[in-house]
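Student: What would the 3D arrangement of this be:
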Amino acid sequence: MPPREQRALMYEKKFSIAAETRSTTATKGRRHTHKCFEIVIVHQGAIILSLDTSTQVLTAGDAIIFHGSLLHGGRTLGSAYTRTAFHLNINKADVIDWCKLIPADAKSFVYAYLPQTCYPAFFENLTKLSEQPAKGDISQQDTDLVANVLSTLQVVERPKQAALHPVVRESIKLMTQMNTATQISDLARRLYISQSHLFALFHNNLMCSPYQLWMKIRIEQACNKILKEQIPVNDLVKMFGFTTRRSFERAFRRYTGTTVSQYRELGWCSSW
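Tutor: Model prediction:
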């Protein structure tokens, strides 16, 4: 794991790259946007990450590459997590073809996997890229260095979650797909295990219960709706399977630290 640090690799050059490694227990991070590419790599713990309308769980080794114009933010799942975020302001991206992974319209994102053993090479390649001269056109060496950075990351269809038990991985996948009114008992039946076994696996892998994760996914999805659409609270209650408006508002405030009306106004404007 890299040391906890804040380090600016380069400023006012051809490639502006800032790296920050953070260990945190924060659960109240809000969505934000910016004007550069971002690579987030999880080293320890787990993050529940929302990017535009997608909600995913990232664990150690998982990475995601996207353009910061997409509304995004993450919160800890369990007790704490450690991650590194790289912000890359790359001029003439169309020339160096950085967008082979990220569509030019910046409306999508790519999941990747970076084993701990590969992190030093990844960071070294980024450092070499940052040391390129400030002046001059994009060179073949620049292009090769960018290619080396990207090749270190193993592109995957969805978060690999390699540190998790296979049953927990499948549970997370189902939670993001199942009807919100479905019970945890139904989830256990679909996985052919007992509820007690499912709870034990979640505690050992994520330090939370299946119910706690599912609640966070539902609230995170509700946050997506609140920020994208003007949906009345009563409709959100039905949409995400809560029995009463009061139970939804209580869960929402406990998870986000604010009310629905406050979140509509403030939920996108802070960094994590």
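Student: make it CA atoms for all contacts and neighbour counts henceforth
Tutor: OK.
Student: list the helices and strands the lengthiest helix in the chain packs on?
Tutor: Counting residues, the longest helix found in the chain (DSSP state H) is helix 210-228. The helices and strands touching helix 210-228, judged by 3 or more C-alpha pairs under 8 Å, 6 or more residues apart in numbering; DSSP states H and E, are strand 37-51, strand 54-59, helix 195-206, helix 245-256, helix 260-266.
Student: Also this sequence, please, to line up against the first:
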Amino acid sequence: MFELNHKKAVITGGGSGIGRAIATLFARQGAQVHIVDISDAACADTVRDIADAGGVAHGHACDVTRQEAVHATFDAIGPIDILINNAGIAHIGKADNTPEQDFDRVMSVNVKGVYNCLHAAIPLLRENGGGAIVNMASVAAWVAVAERFAYSTAKGAVMAMTLSVAKDYLQDSIRCNSISPGRVHTPFVDGFLSKQYPGREAEMFERLSKTQPIGRMARPDEVAALALYLCSDAASFITGSDYPIDGGFITLNS
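Tutor: Presented below is the predicted three-dimensional model:
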């Protein structure tokens, strides 16, 4: 039902975590996958895993904050059917203790990076007769999350960009939606816990898991399944929408 045969998909931040899960699933469903990541090694690992499973994947090392590099990468890829704007970074801090350089870095990756990829991809989607875009937003764009000032600001911008793109490119048969995950168990979470809570990783993992009303974090493959649906022909009537996948965090955590 959700096959992507003969589709060409670009997944930014596809070298790890949610992006890697999306790339792997899309390739399994028949897409030709192009992984864009700042790390050559991360690209290579995902490409190898997909190839070993019989899929088709290509890796492209690229810093999404640099528009010239983004355009060169997308031009090399050529006409596409799907863009997943997944590359992003996290940040912890309030408005009065977030250093300017940290704020600028979050905006550069999480907002400008999405803009740069949209700027490069939309002409390629239009050239190909349309397609689907999914931007990775966050529950932090919906509700107040403590000490996530810069991150929440950026993800709010991603949600607004989603609506704008959906409106502006209806006549080009380009659909644009976003996904708002709650906490997802990725390598980032494990690294954060080992750095901030050495020796207490299991305890803190359990505590973070219980902040989701459903009692656990999401798995990357669960987010990937939602992205697959939104990029498939089964979702051809859906555009300009955000889809929380949060274990009830937005509506049940009050």
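Student: TM between them?
Tutor: The TM-score (TM-score structural alignment, normalised by the length of structure 2) is 0.30; 135 aligned residues with a C-alpha RMSD of 6.2 Å.
Student: on that earlier part again, what's the angle from the longest helix of structure 1 to helix 245-256?
Tutor: Per axes from the mean of the first three to the mean of the last three C-alpha atoms, to 10 degrees, the angle that helix 210-228 of structure 1 makes with helix 245-256 is 90 degrees.
Student: who does the following helix or strand past helix 210-228 of structure 1 touch, helix- and strand-wise?
Tutor: Remark: after helix 210-228 of structure 1, the chain's next helix or strand is helix 233-239, criterion DSSP states H and E. If contacts are counted by 3+ C-alpha pairs under 8 Å, 6+ apart, helix 233-239 of structure 1 sits against helix 245-256.
Student: Give the buried residues for the longest helix of structure 1.
Tutor: Neighbour-count burial for helix 210-228 of structure 1 flags 210, 213-224, 226-227 (criterion: 16 or more other C-alpha atoms under 10 Å).
Student: okay but residue 168 of structure 1 is in contact with residue 201, surely?
Tutor: Yes. Residue 168 of structure 1 lies in contact with residue 201 (C-alpha atoms under 8 Å); the separation is 6.8 Å.
Student: any residues in contact with both of those two?
Tutor: Counting by C-alpha atoms under 8 Å, 6 or more residues apart in numbering, residue 168 of structure 1 and residue 201 have no contacts in common.
Student: For residue 125 of structure 1, which non-adjacent residue is spatially closest?
Tutor: Nearest non-adjacent residue to residue 125 of structure 1, counting by C-alpha to C-alpha, 6 or more residues apart in numbering: residue 149, 5.6 Å away.
Student: Check residue 5 of structure 1 too.
Tutor: Using C-alpha to C-alpha, 6+ apart and skipping residues adjacent in sequence, the residue nearest residue 5 of structure 1 is residue 21, 5.4 Å away.
Student: what about that neighbour, helix or strand, and which?
Tutor: Going by DSSP H and E, residue 21 of structure 1 is part of strand 15-24.
Student: list the helices and strands that strand packs on?
Tutor: Counting contacts by 3+ C-alpha pairs under 8 Å, 6+ apart, strand 15-24 of structure 1 packs against strand 5-8, strand 72-90, helix 119-130.
Student: Could you single out the most deeply buried of those?
Tutor: Highest mean neighbour count among these (mean count of other C-alpha atoms under 10 Å): strand 72-90, with a mean of 21.
Student: ok, and for the helix or strand following that strand, which residues are buried?
Tutor: Scanning forward in sequence from strand 72-90 of structure 1 by DSSP H and E, the next helix or strand is helix 93-96. Of all the residues in helix 93-96 of structure 1, those buried under the rule 16+ other C-alpha under 10 Å are residue 96.
Student: what number of residues lie near residue 100 of structure 2?
Tutor: By the measure other C-alpha atoms under 10 Å, the count of residues near residue 100 of structure 2 is 8.
Student: and what of residue 151 of structure 2?
Tutor: For residue 151 of structure 2, using other C-alpha under 10 Å, the count is 27.
Student: so it makes contact with residue 102?
Tutor: No. Under the criterion of C-alpha under 8 Å, residue 151 of structure 2 makes no contact with residue 102, lying 10.2 Å away.
Student: on that earlier part again, who touches the residue nearest to residue 125 of structure 1 in this structure?
Tutor: Listed by C-alpha under 8 Å, 6+ apart, the contact set of residue 149 of structure 1 reads 122, 125, 126.
Student: Could you check how far the first one is from residue 41 of structure 1?
Tutor: Read it as residue 122 of structure 1. Per C-alpha to C-alpha, to the nearest Å, residue 122 of structure 1 is found 11 Å from residue 41 of structure 1.
Student: again with the second one
Tutor: Taking C-alpha to C-alpha as the criterion, residue 125 of structure 1 is separated from residue 41 of structure 1 by 15 Å.
Student: Residue 142 of structure 1 too?
Tutor: Using C-alpha to C-alpha, we find residue 142 of structure 1 at a distance of 23 Å from residue 41 of structure 1.
Student: Would you mind telling me which of these two has the busier surroundings?
Tutor: Per other C-alpha under 10 Å, whichever of residue 142 of structure 1 and residue 41 has more neighbours is residue 41, with 25 against 19.
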